[in-house]
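[1] fold the following.
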Amino acid sequence: MTISWERFEGSTDGFAARLAFMSDPDEGSAATTEESASWGALQIWADGHNLSAHVSQGEPLQSTHWYLLPVLEWIAEHWNPLFHEERLPNRNVEGAAATALIVTRNAPALADESDILTWEEDWYEWHARHALRAARAGGLFPNVVIRRFRDSIEVSWDDEPLAGSPRGFRHSASHGVVYLPPAKVARPLYELLRSATDHLLNLHPESTRLTELRGQIDKLRLPDQHHVRLDWLAGLRRPPTLGSRLVSGTPADDMQIRWNEIVATLQETGDSEQVTEVLAVEESPLVISGSCHAALLFSSVAPTITSEDVRTLASVLVERYSRDVDTTELEDLSFEILPDPAIPDWEQGYELAEWVHERIDLTSSGGSVDIEGLLQRLNVTVISRRLRDRDIRACSIVGPHHQPTVVHNESSLSFNHGRARRFSMAHELCHLLFDRSQGQKLAIASGPWAPRSVERRANAFAAMFLMPTVLVQEIIAEQPESVEEPAVVAAIASRLQVGRHATIEHLYNLTLMSEVTRDELLARAQNSNSAL
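    Coordinates of the predicted model:
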C-alpha cells in the first residue's frame, strides 16, 4: 500500500513511535470519512524492541495496520493520567502494569456482587486510561501499558492473546518493562499526535471531530493543566460514581479533586515559603518531570486516606522544611537507582547493602549493626507520629530544603518492637539513599500502596544491612548445632537484634537452609508471635 504521510519520533533504544497513513483497503466502506483517512501503520518502540512487530498467518510484519484516529484521540483524552497516574486499580500487586492488569482482572472469588461491580469498574477505567488496546477499535494492537512510576515513566508490555485473534497471530515481544524520563516518552508522542492530527485536519478541514481533537491537543500545553497533573500524581483523584456519570455525564475536569484538600491543609499548617517548597515541581508544558514532596508522599498512601492522616503527613512535610540542610555524608552515599527488570528486587537490595558496608564500618561493640548511630552520623532525624492507617510502618523524607527524616508510625504493629523498629530504620535508609527522585527529592510512606518493587528491594536491603554475611558466618561458627536448628536462628536474631521471621528468610536467601526447613521454622516463629 502507498504511504501518503509518515512521521517518526523518539529513539528506538528508549521510546519511539512511527505512524504512517495509507490508502484504506476498504475504501471507506467500514469507517467514517475521518477514520478512513487515518488508515495506516503504527510502530511502538521501547528499550530497543519493536512492540508492534508480529507474525500473522506465518508472515512477519513490523507494524500494526488499522484505523489510527481512535489512537490519536485516546492519547489526547488520557494524556494527564497516562503520564502522571501511578497507582494501580484495586490492589497494588507486584510486577509491571501490563502484568498487574492481567493478575487483577477478576475480583476475589469471595467478593459480593456490589464489590465485584466496583472492582470491575475500577479495573476497566484504569485500563482505559493506560492500555493502548483500549484504543484499538477492533485492531490487533500490542498490549502496551504506560503509567507513571515515581518520577519515571514505566512502559510495559505483555503479549496476552486478544479474543478473536487469527490462528497463529502473536507479537514478537512477549513481555518486558522499561523505565524512562517522562520527557523521553511525552515529547515524541506529543509531536506525533500533533503532526498526525494536523495532516488529517488539512485533508478534512470541515471535520468537527478532527477540530475537537486539535483543540484537546492545544489544551495540553495550557498552564491550568498544572493542578490537574499534580492531582493525578498524588493518586487521590475521586472520579464520580458510575451512577452519577450516567445521570449527569460529569466530565473529568469537573471532578472533585482531593489535591485541593492537601494544598489547603499545607497552607493552614505552614507559611508561604514552606508551602512553596513542598509543592515545588520540575515541569514542562507537557509533563511534570520532577514531582513535589507532597505528590510523592501521598501517591504512596492508601487511596482511602483519612483527612486526619492528610493533616498529620502534611504537617510533617512542613515541619521538616529547612533553608540550611547538611546532608554531605548522606549525599556521598546516595544515588537514584531504578528497579532493574533483569535482576530480582531482593538481589538488588542485597547488593546495595553490601555496597554501603564496604564504605563504612557499621558494627557496634555488641556485634550488631548500629543503625541508629549511622542515621545520626548521616544527620537523619528519627521522629514518630500517629496515623490512623496502621499499615504504614514508616515514612522517609529528604530534599534540598528538607531535613532527612524517618517518621515511625506509632499505630503500626511494629512500633512497639525494638527489633522491628531497627528493621524499619534500615528499610527507610534504603529509600533515603537509593530512591531519591532526580537524585534530590524523596517522600514515601512504606506500606501496601508504595511501589512493590521499591518496597521489596528496601526490605532485602534492611535484611542484608542488619545481617551482613560476615557477621552471620561468625555467629554460626560459634554454635554447636546446625544453622537449621531453632536455637541457632534465635542466637543470630538475638545477636544482630532482628526478628526471627526476617532472620529465617535471610538465611534461606543466603542458601544456608532448604525451603522445607524455612517453611517449618517460619511456622514455629509464627506460633511464638515473634516480631517480624
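[2] C-alpha only now, for contacts and for neighbours.
    Noted.
[3] find the helix or strand that residue 445 is a member of.
    Using DSSP states H and E, residue 445 maps to strand 442-446.
[4] what is the helix or strand following that strand packed up against?
    The C-terminal neighbour of strand 442-446 among helices and strands, as given by DSSP H and E, is helix 452-466. Applying 3 or more CA pairs under 8 Å, 6 or more residues apart in numbering; DSSP states H and E, we find helix 452-466 packed against helix 345-359, helix 418-434, helix 500-509.
[5] can you show me the helices along the stretch 101-250 of the chain?
    Using DSSP state H, counting those that start in this stretch, the helices found in the stretch 101-250 of the chain span residues 113-130, 182-203, 208-219, 225-234, 242-248.
[6] do the same with the stretch 251-400 of the chain
    Under DSSP H, counting those that start in this stretch, the stretch 251-400 of the chain gives helices at 259-269, 272-279, 293-298, 307-319, 328-333, 345-359, 371-377.
[7] could you export those as CSV, including distance to residue 166 and mean neighbour count?
    Formatted as CSV, the helices of the stretch 251-400 of the chain follow (distance: least, CA to CA, whole Å; neighbours: other CA atoms under 10 Å):
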stretch, distance to residue 166, mean neighbour count
helix 259-269, 46, 18
helix 272-279, 50, 18
helix 293-298, 44, 26
helix 307-319, 51, 18
helix 328-333, 54, 13
helix 345-359, 37, 18
helix 371-377, 59, 15
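[8] kindly tell me how buried residue 238 is, as a neighbour count.
    15 (other CA atoms under 10 Å).
[9] which residues touch it?
    By CA atoms under 8 Å, 6 or more residues apart in numbering, residue 238 lies in contact with 255-258.
[10] let's compare: structure for the following, please.
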Amino acid sequence: MAWSSWEMQAGDPATFAFKLAFLQNPHDNDRSSPEENASWGSFAIWAQGENLCSHFELGERIDACHWYMVPLIEWLIENWDPLLHEERLKLSNAGTTAAQAMAKSRMPPLTLKETDEFEWLDSWATWWRRHSIRASRQGGMFPDLYIRRYRDQVEISTGAESLPGIPEDHYFLAPDRSYFVCPQQVSEALFTVLRAAIQELRRRMPDSARFVTLETSVELLENSERRNSRMAWLAGYGESLSDYLAISRQVDDALASVEQDVRDSLISFRRSTALVIDGSSYAKLLYGAISPDTTLDDVVNLTRELVGNYVFNASEWLDRLLLELDDSEVSKLAPGEQGSRLGEQACEILGTDSNTRVDIRAILEDLGILITDLELSDPHLRAISVFGPNQRPHIYCNTGFTNLKGGHKEPVNRFTLAHELCHLLLDKELGDELAVASGPWAPAAIEQRANAFAAAFLMPTWVLRDQVAALTAPLDTPNSILRIARNLDVSASSLVDRLLNLGELTFDDRIRLRYLC
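    Alright, predicted model coming up:
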C-alpha cells in the first residue's frame, strides 16, 4: 500500500533539532512486518548547527539516514530515561566523550581472565544498547552517535566506527564531535516528533497492536511516577531502583530536621519538566553519583556536610572567583592544553611575586574557599568540590585517598588543592550548581583540564625558568629534578610531566627520571 509522505521537525538546529519523515518505500515492502513497511523513511539530528546524519553514499551527499523508522522510535521510547539521565559509563571512563570511551573500552583488558572477559563484553553491550543510536538500526546506515547525560547537560557525541558490510565510499561527515545541550531542549524536540510520528502511524494502520502500544508508551513518558526511575539513573543506580530508594530514604532521614529552604537547595530540581530531570548537581552527589564504591555512610556524611555548608546567598564568593581569564582561544584546545594555559593565567593573577613555592593554601584562604578533611570509602577519590547559589565554595579532601607514590605527603595535597581550584574557577559552565568528585569516574575532560591546571598553577614557566637557571647540573638528572621539586613543594613525578609538556624533557627522559626519582 502506498501512503503519502509525512515529515516533522522540532527544535532549533542551532542548538538541537530532530527530524523524522515517512517516505515512499523504494524496496517494495520487503520487510516481514507490515508496521515496519509502513514506516520507511528518514531521520536527522542537528547539534549546534551541524547535521550529524549527513553522509556520502556513492559520491552523493545525503542529509538524512534512510531506513525503517519503527525500530528507532521504539528504541528512543524504551531507553528514554537512561538516554537523558545516565552519565556513568558501564566499564571505564576511558575517553572525554561517550563515543571515545566506548571505542577505547570495546576490547577487554589483557589482565582479565577468560570468564571475566565475557562479563566485560556483556556489560559493554548493555550500555551500548542504551545509548548508541546504532542499536536501533537493524540494517540501516546510521551514524556512530551516542546520547547520554553529562552533568547538567545532555552530551551528543559521535565516533568514527565503520559499519560492517558498508562500502568505504559511504561515510559520515561529522565524526569525532561532541556537543552539550540543555536536557529540556533535547527532550522536547524528541518528544514532539515521536508523538506526532506515532499519531501518523496510527492513522496509517489504526488496527495495529504494535502502534497502539507505541501510542501508550510515548504518553507514559510524561508520567510523574517515572521520577524515581530517572533519579536512579542520575545517581548511577539506574539498573537497581531498590538501591537508589534505600539511599534516598537515608538522605531524607538526614534532612528530616533541616529547614525547607536548605532541603530544597540540595535535592530539588528547579528546571525539571514532565519529560526530564534537569538541574542540581548536589542531589546527584548526595544520592551516590561519586563512584561505584560509594557507600551509604559516604552519602549520609556528604549530606550532613552540604547542610552545614549552606548559605543563603553565595554571590560574595562568586564575585571573588570570577577571574578575568582570557579563554577566548583556549576553548578550541584539548582539555590538557586548556588547563595549562588557564593555570598559568590564574597563577599570575592570584599568585605571589615569589619565584619559588606557590602558597596554594593562602590563595584559597584569600578567595574564601574552605578546606575540610573527610574520610570516604573510595581510596581513588581525590577530593570533592562544591559551589553554587546556596553553597559556599568548599573543598572536601578525602583522607582515604591513596596515591601511588607517598599517600598524603604535602606535595600530593597541594596538587589536589590546585586541582580543585580549577573546578571551582572553571567548571560551572555546565550547570549552576557545581559538585565534582575528582576521581576515576569524574568526567575525563574536566579531570584532564584540572590536572594540567594544577601543574601549571604550581609550576608556572617563569618560576621554572628561574629554578633551571640556578641549577649547577643538567636538568635531566635526578638530583636536579629532586632539587626543583623540593624548592617548589611538588612531587618529582608532577615536575617531570610538566617539563615534558613544556618540551624541556624527552619522553625517554620522563621514563628514566620517574623511575629514578
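[11] in the second structure, what residues pair with the strand holding residue 445 of the first structure?
    Aligned by TM-score structural alignment, strand 442-446 of the first structure corresponds to residues 434-438 of the second structure.
[12] does residue 492 of the second structure touch residue 514 like I think?
    Yes - Residue 492 of the second structure lies in contact with residue 514 (CA atoms under 8 Å); the separation is 7.3 Å.
[13] check the offset of stretch 468-487 of the second structure from the chain's centre.
    Chain-centre distance of stretch 468-487 of the second structure: 39 Å, with CA atoms, centre = their mean, to the nearest Å.
[14] whereabouts in the first structure does it align?
    Aligning stretch 468-487 of the second structure against the first structure (TM-score structural alignment) gives residues 476-495.
[15] now do the matching stretch: everything it contacts.
    Contacts for stretch 476-495 of the first structure (CA under 8 Å, 6+ apart): 366-368, 472, 475, 499-500, 503-504, 512-513, 517, 521.
[16] again, only this time at 6 Å
    499-500 (CA atoms under 6 Å, 6 or more residues apart in numbering).
[17] from the opening residue of it to its closing one, how far?
    11 Å (CA to CA, to the nearest Å).
[18] list the buried ones in stretch 387-407 of the first structure?
    387-407 (16 or more other CA atoms under 10 Å).
[19] whoops, I mixed them up, stretch 459-470 of the first structure
    459-468.
[20] report the distance from it to the chain centre.
    Centroid displacement of stretch 459-470 of the first structure relative to its chain, using CA atoms, centre = their mean, is 24 Å.
[21] what of stretch 113-123 of the first structure?
    Relative to the chain's own centre, stretch 113-123 of the first structure is displaced by 23 Å; criterion: CA atoms, centre = their mean.
[22] that one vs the second structure, average offset?
    Taking mean CA distance after the TM-score superposition for the first structure, the mean distance separating stretch 113-123 of the first structure from the aligned residues in the second structure is 2.2 Å.
[23] contact partners of that stretch?
    For stretch 113-123 of the first structure, the external contacting residues (CA under 6 Å, 6+ apart) are 89, 107.
[24] repeat that for stretch 413-431 of the first structure.
    The contact list for stretch 413-431 of the first structure (CA under 6 Å, 6+ apart) reads 396, 458-459, 462, 497-499.
[25] now distance to residue 224 of the first structure too, for these, in JSON lines please.
    Putting those into JSON lines (distance: CA to CA, whole Å) gives the following:
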{"residue": "396", "distance to residue 224 of the first structure": "30"}
{"residue": "458", "distance to residue 224 of the first structure": "37"}
{"residue": "459", "distance to residue 224 of the first structure": "40"}
{"residue": "462", "distance to residue 224 of the first structure": "42"}
{"residue": "497", "distance to residue 224 of the first structure": "52"}
{"residue": "498", "distance to residue 224 of the first structure": "50"}
{"residue": "499", "distance to residue 224 of the first structure": "50"}
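[26] burial measure for residue 517 of the second structure, as a count.
    For residue 517 of the second structure, using other CA under 10 Å, the count is 14.
[27] please disregard the earlier target; I meant residue 73 of the second structure.
    21.
[28] chain center to whichever strand or helix holds it: distance?
    Per DSSP H and E: residue 73 of the second structure is located in helix 70-78. Offset of helix 70-78 of the second structure from its chain centre (CA atoms, centre = their mean): 24 Å.
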